[in-house]
Every structure is written in structure tokens, then in C-alpha cells.
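Participant: just coords:
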């Protein structure tokens, strides 16, 4: 997890430069030692060899729905174990898109109004110096235009693996600080928005957020390797590469696979695979699969993210492609894992995960470049 300013800069750098890096045209993975690896495999190999990520894994889906899986590096630095093909990883802020879909489904059902205030659903919860839940709308939460302060930078990342947080504790941390922007002013990324969105889901449905995501999305799409960890569950259930983090840019990598993800909750707690994420984002772009056409149109109505050419919708981001057009996805950082990817309207999709959150922004730019290459083959 990152401080808000770092994450926005991280996003802007990745989005503005990924399209400028060309790695070639996607080829079938090497069938023999004499066959040169294709550009996706080359890109993953470079992330391991030159950029120091322990492992990288990717799934690329073509217009015909067929998928190709790639791995590089080692799945466990201590044992040298192989990277499991399409292994599970913590998907961080990709969780925000799942949360946003549930909110928009409730909008379609007439249970939530995007332009109603947070106070309507969570009376008295959003308050502090310069903070007023009567001025912030549900739409602004989902689009990161609420101006609400971020809680993530206030957490001691190293201690997260052992600490359980209730969602209201995260809000208490955030609301100790003044907002930087007025509601509706402009895009300003804050996971605080999605803690509130998750609480709205629970208030309106009377059920835990995890159950609603599972019932409305995971089981509906048959995402067999995707789940919202239960309270107290620090593990990753299925075959997975180990996740690592550094205490400092120059420090050694330490195993951070097992952790309590509750500090991320509705903003970043989920676990999935590259192929399940491809299936999710591909289905999301088809009207009627997860959202009616009207709500999907609302989700895809964007505000600019600085001057990057990218846009922020309601829980989803549009990113420009070097070959023209855009792709829709999110991406996520959580200690141990970074993911990037998304899908296009014609059914192409890619998701890539690495097993540490890079401390150098250039590494993420190169990861984004591999996404661009895979989609522009």
C-alpha cells in the first residue's frame, strides 16, 4: 500500500510512458530451446533479470477467448520453487472494481442513488475538520472525486501482516486530517472512498460485503480462484508465488506472503488469478453480464487523471494504447504483489502480476509496457 501522492505519481508515470515503450508483437511462447521467446515472455524475463522482481506471471486472452500463460523467475526465493502457472496473488486495488460493481448493481435495483449523499446511507459517519458527509455523493466516492483524505499513508506497512482493522478504524485514521480538495473538484485517489462504499453496500443489503461480492460476481461468472479472505485469514489458499517486500529501497527482500489484508478491505483485500481477472474485466464490458447498459455507461463515464490521457470512471480506469484506442481495468498494489492489466471492448485481455511492489517507478512503467504489448499484438 502506498501514500496517495506516490500512487498518483506512480499511476501517471506508468500511464504516460507505457505506450511509448514497444516490445514487439505477441508471439506464441517458445516451443523449444531454439525458438526465441516472444515479446511478452521477454518482457517478464526482463522484469526478473534487470528489475529484480522475484517472479512475474501473466495471462493473455485473445479475441477468441483463448488464453496463454507466462511465468518468469522463481516462486520461492528460499527453495527456488517454480512459479505456479496462473497462480493466485493478492490483487490489491482491483478489489475496488468489484466493490463498485456491487454498488452499481444496487443502483440498478433502485436501492442506491449515485447522486445521493453519503450521509443518506451512513448518517454521522463522515465528519471531521472540513469533512461533511452531507456534501459527498456516492458517485464521488466511486470516482475518487470526493476530496476525502487518504488513510493508507498513515499505516505502518511492516506491521500490517499481524494487525486486524475494522473498517471504521480506517475511517478514523483518515478523518483526523483535513481534506485536500473540495468534493467534486477533481480526481484525487483515496482508498477511504472505497471503505465507505463497502459500508454502504453492507448498510443497504444487510449482508457482509464479501458475501455480496461472492454472490453477485464471483459465483455468477464462475471465478473459481477468486475470493475475499475471511476475517483472520492471512493465507493464500491455492498454489501461488510467494510475495516479498523491502523495508527500504536498498534493503533485502523479505517474505510477506502471509498477512492480514483487513487494512485494505473493500479497497484491496481480494485474492485472484490473472485468468480470473481477465474473465472479470471482459465480462464487465459486456452490457447485461454484470451491469445493465445504463449503469455500465455510468461506470465508463470518466474524468481525466491529470494530463496522462487516462480517465477514471466509477471503479474502473481507461488507459490509452500505443496501437490506438483504450483498455479498461484497474491494477493494484499491496505488500508482496503488484498487478496491472485490463480488457478491451473487442475481448482482448491481459493481466500481469509481480511478486513485490517495486520501489522504482520505472519498473512499473516497464510492467505497463508489457501490458500494452500484449494488447497491441
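Facilitator: Done, it's in. Only a predicted model underlies this, so the values are computations on that prediction, with no experimental measurement involved. Residues are numbered from 1 along each chain as shown.
Participant: Going by C-alpha atoms from here, please, whenever you check contacts or count neighbours.
Facilitator: Fine.
Participant: Give me the three-state assignment for the closest residue to residue 235 other than its chain neighbours.
Facilitator: For residue 235, ignoring the flanking residues on the chain, the nearest one in space by C-alpha to C-alpha, 6 or more residues apart in numbering is residue 258 at 5.1 Å. Of the three states, residue 258 takes coil according to DSSP: H, G, I helix; E, B strand; the rest coil.
Participant: ok, residue 258 touching residue 234?
Facilitator: Yes. When contacts are counted by C-alpha atoms under 8 Å, residue 258 is listed as touching residue 234 (5.0 Å).
Participant: rewinding a little: can you give me the neighbour number for the residue nearest to residue 235?
Facilitator: 17 (other C-alpha atoms under 10 Å).
Participant: alright, now check it against this:
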């Protein structure tokens, strides 16, 4: 593969979106091509190389899912046994959920448990403390009722199950059961175990004029471990993709998973209420979608200043991993990933849907407050147009130099889906789902794969 022209196009996109550096890997018919662009740190000018590791954020969840399935393979765990079969003291506020939630609910983000676990600290007992801390956690939605992405809790519970089965800390389990068998040297779940000289620095953009600045948060706390603290390179992420393409076999012939469990991982799916941004369905640790008739799997990951994307197209024997030390910007991902895919004859990433100006909707079905701890949206109406107000954390707003409330127009695509419109050039359009109507009013707001329930009657907001 001649990457010269592709690198030039991606370099232009990096400059346009103010992203300092990127690393890309493409796996095609068993062969990996990788290349790097830009700088790893704007303050030093150190160039990104193909050996530079990036924080891959929630792409960690795919690694955790495969690790858990290794226990299922051995008969030591099961997808549909209650979590209480492995953690007898497991408890949340809802007694039925306490008794019935399973690893499958955790893997596909349908458990509905609020991320209310307190401060579990940074020690080796962090996941044990998280599980103990949710004894009074309420439900965001009933068990299995809808998809709602769990940023940290669901996969922390899975990690604790594995710790109880194995008798060792989660990080050791991941290393011994997946990282080492795949022969990886630059992949780690804990920052202190990785070489800091080989890790890109995260960056944020507060304004187009200022350009990228170093992120104030160098890494995520340990509570995100099984959900988002891994660092890796695109080439090593593609070792995991190869495992899924080759029905559970590592590149050296080591059997990691059986073909049947790989099919279970990719084939056990629940629908996403908002199917345009990430994909139509969520499998076990993977997104699932179809682009121009071609099946696609993958996962995304973001930390404060890093972003990673993995897309696997099994019918084409193809996978792409892309890491950047800026963003996340959805527009950059769509354009850059499309450039990479179309350069090898694969379909481009689908565009977001266009609003339908002919739709005339009753605002009363949608208006109201949607809220959960630390997250609040107000849906209102102005001159017949629905509006969305998102309330930022005050500290985040101050650092980014933004107001603590951001307002968007909601332009209808259908009776349940809307595209946001913002005057801010740093804001990419997003799709919002308002759905699951009861007594004529939407019960949930779903965007960026997160679900937020209606908190109050529409009147008065």
C-alpha cells in the first residue's frame, strides 16, 4: 500500500481540526501497514512514530470483553448466570436487579445501574470497593429495557468477577490472559507500567485561534481501568482485531477464543436507540453496523485529550485502528476513517442523517428536563423549533472558557431522532434520540450512546 497521498490528506485534516498527531494501522489479508503523522507533544515537538502509544479510552472495553470470554471458554464464568453466582453479596437498590443482572447485561450496557459508587481510590481493591459502593445505587432504567452506555461501572463489575475467580488483580489478569499471549510489548492497562517516553501527550482545543494545549488531566483514574485506561499502538490494537477476524486465533497460532465464542461476541446484540453516530447495535464489547451492505464491528475510545477508533470489516478481511492526541471530533473521525477505507476499496463511514424540513412535531411530546447525577439536559421549544440545553460541569466550563450552559437547535430527522445545530465551529453536529413514549411524552434522551431519563413533567421547563 502506497501511503504517501493518504498521509498528505490526513495531515491536512489534522491541521484543520487542530489535532497535533495521529498514528494509523491497517490490517488487510493478514498484513499490517502503519504510519504516523504530527507531534506527540506540542510543547516539545517530539514526532509521533508508529511505536508511540496512545490512550485508547473505552476501546479498553473490547479487551475486557475478550478477557472475560476466556473465563467463559474455560467454564469458570457464564454470560447468563446472575452476577450473584460469582459475587454472592452483590447488591444495588433494586432487589430484582440485584438478583437478576448478568454479565451479558454488563457487556452490552443494558443493566441500567446508575454510576453511583463513590470514591473507590487507586489501590488494588478499587473494583471490590466499586461493587460495594453501589449497594444503594438506583436504576437509570429497568434491567434490559434499553441500551445506556456505562462509562465505568459495568466493566468494573466484570473485572471484580474475574478477580474473584482468578484470585489476582484485574491488571495482572488482563496481562497474563490477553496482552502476553498476543505478544504485545507496548500495551498496558496502567500508565505506571508503560514507558512515559513512548506515550503521546493529550491535547484539547479551547478555540481555533489558540490551537491545541496540553490536557490538564494526564490520565484517567484507576476506577476506569477495565473500561478505559489502556495505552497501545494501532499495530498492537490490530492484534486484537486479527484475533476476531481469525475466529479466536492469535497471529502465532495460539487459540485465545473458540470460533463459537467469537460468533457469540459479535452476534449477541441489542439495538441502539440512536443508531446514526456509532452504529445500529451493540454486541458484547463491540459496536455493530452495516455500511453499504458490508458488516462492520468496532469500538471507540476517548480520554481527556486522546481518541482512538477501531473498525473491523470481516467480509473484506480488513481492520483499521486510528489513534490521535486531540479531540474527540466526530467530523475528523468520519473524514479521516473514510479516507483510509476508500483508499483500499472499502465503504466510507456513513454521513449523519439530514433533517427533514417537512416534519411538523408536537413539542409537548419532548419538552422537559432529562437528568441523572452530573448530567442534565433541558428540552424546550422556541418559535416552533425544539431546543436542547446542555449543562456543563462548572470546572470543565471554566477551563474550556465556555458558558456552563450550551444551547442547540434540535432539527428533526424523524419522530424520535434529531440533529443538533450549534454556532460554535468546534462543535460537530450530533444526533439525539427522544424516545420510549409514555402518556404521550418521551421517557429517555439518548446521545453519544448515553441514556438520560426524564426527570420532571414537561410543564414549567
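Facilitator: Yes, it's here. These numbers come from a predicted model, not from an experiment.
Participant: where exactly do the strands run in the stretch 1-150 of the second structure?
Facilitator: With DSSP state E, counting those that start in this stretch as the criterion, the stretch 1-150 of the second structure has strands at 21-28, 31-38, 54-55.
Participant: can you list the ones you listed in CSV and add mean neighbour count and distance to residue 94 of the second structure?
Facilitator: Formatted as CSV, the strands of the stretch 1-150 of the second structure follow (neighbours: other C-alpha atoms under 10 Å; distance: least, C-alpha to C-alpha, whole Å):
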stretch, mean neighbour count, distance to residue 94 of the second structure
strand 21-28, 24, 44
strand 31-38, 18, 48
strand 54-55, 32, 35
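Participant: which stretch among the ones you listed comes nearest residue 62 of the second structure?
Facilitator: strand 54-55 (14.1 Å; C-alpha to C-alpha).
Participant: tell me what the closest one is packed against?
Facilitator: On a contact count with 3 or more C-alpha pairs under 8 Å, 6 or more residues apart in numbering; DSSP states H and E, strand 54-55 of the second structure meets strand 231-232, strand 307-313.
Participant: Would you check the span in the first structure matched by the first one?
Facilitator: Counterpart in the first structure of strand 231-232 of the second structure, with TM-score structural alignment as the criterion, is residues 271-272.
Participant: could you check the distance from the residue positioned nearest the centre of the first structure over to residue 173 of the first structure?
Facilitator: With distances taken as C-alpha atoms, centre = their mean, the residue of the first structure nearest its centroid is residue 94 (2.4 Å). According to C-alpha to C-alpha, to the nearest Å, residue 94 of the first structure stands 23 Å off from residue 173 of the first structure.
Participant: quick revisit: figure out which of the strands of the stretch 1-150 of the second structure is closest to residue 164 of the second structure.
Facilitator: strand 54-55 (27.3 Å).
Participant: superposed on the first structure, where does that closest one end up, distance-wise?
Facilitator: For strand 54-55 of the second structure, the mean deviation from the first structure after alignment is 1.1 Å (mean C-alpha distance after the TM-score superposition for the first structure).
Participant: follow-up on the earlier one: with adjacent residues omitted, what lies nearest to the aligned partner of the residue nearest to the centre of the first structure in the second structure?
Facilitator: When the second structure is aligned by TM-score structural alignment, the residue opposite residue 94 of the first structure is residue 59. Nearest in space to residue 59 of the second structure, with sequence neighbours left out and distances taken as C-alpha to C-alpha, 6+ apart, is residue 301 at 4.8 Å.
Participant: give the contact list for the aligned partner of the one you found in the first structure.
Facilitator: Matched by TM-score structural alignment, residue 301 of the second structure corresponds to residue 332 in the first structure. Contacts for residue 332 of the first structure were tallied using C-alpha atoms under 8 Å, 6 or more residues apart in numbering; they are 91, 92, 93, 94, 268, 338, 339, 340.
Participant: That'll do, ta.
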